[in-house]
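Trainee: Sequence and predicted structure, then a few things I'm wondering about:
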Amino acid sequence: MKITAAVVNHVNAPYQLETLELTALRQDEVRVRLVASGICHSDEAIRVGDEEYFFPAVLGHEGAGIVEEVGSAVNGVKAGDHVLMSYAYCGHCHPCRQGHPSHCQDWGMMNAGGFRADGSAIHLKPDGSKVSNMFFQSSFATYAHTAFNNLIVVDKSADLRLVAPLGCGLLTGSSTVFNGLKPQPGSTIAIFGTGAVGLAAMMAAKISGCRQIVAVDIHDSRLALARELGATDVINSAREDVAGTIASLTQGHGVNYAIDTTGVSAVMKSALDALAIGGTLVPVALTRHDLTFNPLRHLIASSKRIVGVLMGDAIPQVSVPQLIDWHQRGLFPFEKLVKFYDFADINQAREDSAKGVTIKPVLIIDKSYSV
């Protein structure tokens, strides 16, 4: 079938709306009509070449829509269901069965391989050439073919336009706190970068009972929002000495936990230096930059840890409904981060996000949708 998709034809190219062929639905796949999709930093990192990828490509991995057709081998979802899409995982390898699908042994192939396991493409250009896929959803399109494990069925009372970005960025930020760090009530945390991932982590830290939540950024407007959402202290790192200020705020101890969402080498090092003895740093950004440190001086002597946490170590089908519940109870007010854009304005949305004008852009793909 013919669909409209935002195609990136080569590294650093703008998105271009094109007509593509969506290849035949397979028995283990599900066709979803997209209503909306968030734009995530990972989309931009791939577009500009921070991560190697196969071009041309249809990006997007925070999709929300309505199931139109279900392959014969798929159970547990039906036509008409309202769904969010998150990352793909096999569901049967050892890590998946232990409850850690983000550790899936086939995670890289399924989410960043660009094509089906047999090498076939889900999207084709009119001349028959392959277009690569992202996260087995490619949500910057009017339709997607995806897998059952990508899907989170949500109540039809949920606004698909609003909840779309829960599939990656907000899930990653919040679940890095809930699952990766598991902070003790009364502990202290610093979050470097107050974009969507950072603010989601900050709201999760508040829910978790952290006593002191320090937000670090270079944008005063974002720091003001961080205060509104629960930060106890804010630091503008363009004007203040971060390490000195955090030491002052914590009576010289440093923070128990730090999360870096920027991927900037100097900022990641600053986050490591801000830790208390025995503290833990989680860097979560998709970045081409390195973090350089001396193991004895910066880790061993102070018993600090650096931990890798992919996708918040979350089971999307468990964590996303919990985030929706917290949102409904006013504990996770992520709507304050969201700005809506027409699908045709995807390049403007991307630019606004890159400049910090918009924290979480969401593309409205189906303008006829209503709750």
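Mentor: Noted; the coordinates are in hand. Numbering: from 1, shown residues only.
Trainee: from here on, contacts and neighbour counts on C-alpha atoms
Mentor: Will do.
Trainee: now the residue positioned nearest the centre of the chain, nearest residue through space, not along the chain?
Mentor: The residue lying closest to the centre of the chain (CA atoms, centre = their mean) is residue 169, at 2.2 Å. Spatial nearest neighbour of residue 169, chain neighbours left out: residue 197 (5.2 Å); criterion: CA to CA, 6 or more residues apart in numbering.
Trainee: try this one next to it:
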Amino acid sequence: MQMTAALSRGPESPFTLETVQIDDPRPDEILVRIVATGLCHTDLFTKSLLPQTVGACLFGHEGAGIVEAVGSEITHIVPGHHVLLSVRSCGVCRQCIDGHRAYCERSHQLNSAGVRTDGSSPIHQNGAPIRAAYFGQSSFAQYAITTVDNTVVIDPAVNLAVVAPLGCGFQTGAGAVLNMLRPEPDSTFVVFGAGSVGFAAILAARTAGVTTIVAVDPVAERRKLAEEFGAVTIDPATDNIVDAVRAATDGGSAHSLDTTGIGAVINQGVASLRARGTLAVVGLGAREVPLNIADIMLNGKTVRGCIEGDSDVTTFIPRLVELFNAGSFPIDRLVTPYAFSDINQAVADQTSGKVIKPVLLW
């Protein structure tokens, strides 16, 4: 079947809308008509890493849509179901069996290889395969081939354009708080970087009843919105971040989250922890960061990595949808819609900080 897709043809080139062909679903696959897809920093980060010689790539991993067709082996998902798409996991490795599907031992093969597990691509152009199957979906297109493990059925009354980012960005921030850090109501929580992941973390901390929430971000508009959500804000351009965090949290944060991936910011996060505090890191950026090990050891501090909010998408995404429906997780205030034809403008606006979460609509 022919469809339109937003292809990447190199790390520096813009996305281009082009006609491609998508396979019919195999017995264990699902064909989803995409309604909306969130634009995530991970899409752009991965795009920047792949050399020009890789050829055309189809990204997109926060898809939301309606099931068009299912393979013969699929029983509990049927055409017409409204679904959110997320990260794949095998379900049978040690991590998956232990309930940590975000750390699936086959994650790279299932999500980042650019092909199905048998080496084929579900997307072609003029007979040539396109690097696709990104996060088991490649949803920067009108349709996507997905699988049971990354396709979550949701209430059809929910606005797909709002909840699409639950597939990754919003899930990552909220899950880091609710699944990993788990702050107590009388505890303190600090987020470094108030983008889509950071704001989802702020909203999650609110749902957990945390009364002291701090947001560190250089963009005035984002600080203003964080204050509307009940956070104390810090401007890194004018404030001494470590001192300001300690002042706002009565001596240091118990729970912190870095969304920036910037080494200097990560170190500020560690330094501003109280004794036995924890910093979770979710930002893609610096591969190596020097840390003050003496400070970490002598004060019992913890630095933890966190992928996809440490969540099982099949249970955590429905939980977040319920919180949104209940009015306690107002992610609609974070989303800005764009037509897919305006994808490059959405990239520019996200990069500049003009918007928090662009969502692309067909």
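Mentor: Received, thanks. The model shown is predicted, which means the values in this text are computed figures rather than measured ones.
Trainee: And the TM-score between them?
Mentor: Comparison of the two superposed chains (TM-score structural alignment, normalised by the length of the second structure) gives a TM-score of 0.96, and 362 aligned residues with a CA RMSD of 1.6 Å.
Trainee: picking up where we left off before, just give me the match in the second structure for the residue nearest to the centre of the first structure.
Mentor: Alignment note (TM-score structural alignment): residue 169 of the first structure maps to residue 169 of the second structure.
Trainee: what about its match, distance to residue 243 of the second structure?
Mentor: 29 Å (CA to CA, to the nearest Å).
Trainee: Can you name the residues that contact the match of residue 169 of the first structure?
Mentor: 40, 196-197, 200, 308 (CA atoms under 8 Å, 6 or more residues apart in numbering).
Trainee: Now intersect those with the helices, please.
Mentor: 196-197, 200 (DSSP state H).
Trainee: how about the residues you listed in CSV, adding distance to residue 280 of the second structure?
Mentor: Converted to CSV, those look like this (distance: CA to CA, whole Å):
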residue, distance to residue 280 of the second structure
196, 16
197, 12
200, 14
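Trainee: between those, which has the most around it?
Mentor: residue 197 (31 neighbours; other CA atoms under 10 Å).
Trainee: what about the helices in the second structure?
Mentor: Counting by DSSP H, the helices of the second structure are 41-49, 94-97, 107-111, 160-163, 169-175, 196-207, 220-228, 241-248, 263-271, 293-298, 313-325, 343-352.
Trainee: Test my guess that residue 176 of the first structure contacts residue 312.
Mentor: Yes: judged on CA atoms under 8 Å, residue 176 of the first structure makes contact with residue 312 at a distance of 4.0 Å.
Trainee: Show me what residue 119 of the first structure aligns to in the second structure.
Mentor: In the second structure, residue 119 of the first structure lands on residue 119 (TM-score structural alignment).
Trainee: what's the spacing between that match and residue 291 of the second structure?
Mentor: 40 Å.
Trainee: Could you report the distance from the match of residue 119 of the first structure to residue 5 of the second structure?
Mentor: Distance from residue 119 of the second structure to residue 5 of the second structure, by CA to CA: 21 Å.
Trainee: With residue 320 of the second structure instead?
Mentor: The value you get for residue 320 of the second structure to residue 5 of the second structure, if CA to CA is used, is 29 Å.
Trainee: Compare these two (neighbour count), which wins?
Mentor: Per other CA under 10 Å, whichever of residue 320 of the second structure and residue 5 has more neighbours is residue 5, with 25 against 21.
Trainee: give the contact list for the residue nearest to the more buried one when sequence neighbours are not counted.
Mentor: Of all residues not flanking residue 5 of the second structure in the chain, residue 141 sits nearest, at 4.0 Å (CA to CA, 6+ apart). Residue 141 of the second structure makes contact with 3-6, 34, 58 under the criterion CA under 8 Å, 6+ apart.
Trainee: picking that back up, I figured the residue nearest to residue 169 of the first structure hits residue 261, correct?
Mentor: Yes: contact status for residue 197 of the first structure versus residue 261: in contact at 6.7 Å, counting by CA under 8 Å.
Trainee: I'd like the distance from the aligned partner of residue 312 of the first structure in the second structure to residue 131 of the second structure, if you could.
Mentor: Under the alignment (TM-score structural alignment), residue 312 of the first structure maps onto residue 309 of the second structure. Separation of residue 309 of the second structure from residue 131 of the second structure (CA to CA) stands at 26 Å.
Trainee: got it, and residue 100 of the second structure?
Mentor: For residue 100 of the second structure relative to residue 131 of the second structure (CA to CA), the value is 28 Å.
Trainee: Show me which of those two is the more surrounded one.
Mentor: Using other CA under 10 Å as the criterion, residue 100 of the second structure and residue 131 rank with residue 131 on top: 25 against 17.
Trainee: The more buried one contacts residue 115, correct?
Mentor: Yes: the criterion here is CA under 8 Å, and residue 131 of the second structure meets it with residue 115 at 6.3 Å.
Trainee: anything in contact with each of those two?
Mentor: Joint contacts of residue 131 of the second structure and residue 115 (CA under 8 Å, 6+ apart) are residue 121.
Trainee: ok, residue 34 of the first structure - contacts?
Mentor: Here residue 34 of the first structure is in contact with 63-66, 139, 141-144, 365-366 (CA under 8 Å, 6+ apart).
Trainee: and residue 186 of the first structure, how many residues sit next to it?
Mentor: Neighbours of residue 186 of the first structure using other CA under 10 Å come to 11.
Trainee: got the contact list for it?
Mentor: 209-212.
Trainee: do that again at 6 Å, thanks
Mentor: 210-211 (CA atoms under 6 Å, 6 or more residues apart in numbering).
Trainee: Report the separation between it and residue 101 of the first structure.
Mentor: 30 Å.
Trainee: and what of residue 354 of the first structure?
Mentor: 30 Å.
Trainee: the more surrounded of these two?
Mentor: The neighbour count for residue 354 of the first structure versus residue 101, taken as other CA under 10 Å, is higher for residue 101 (27 against 13).
Trainee: one step back: of all the ones in helices among the contacts of residue 169 of the second structure, which comes closest to residue 78 of the second structure?
Mentor: Among those, residue 200 lies closest to residue 78 of the second structure (CA to CA), at 30.3 Å.
Trainee: For the closest one, which residues are in contact?
Mentor: 170, 173-174.
Trainee: Tell me the counterpart of residue 278 of the second structure in the first structure.
Mentor: Checking TM-score structural alignment: residue 278 of the second structure goes with residue 280.
Trainee: Many thanks, we can stop here.
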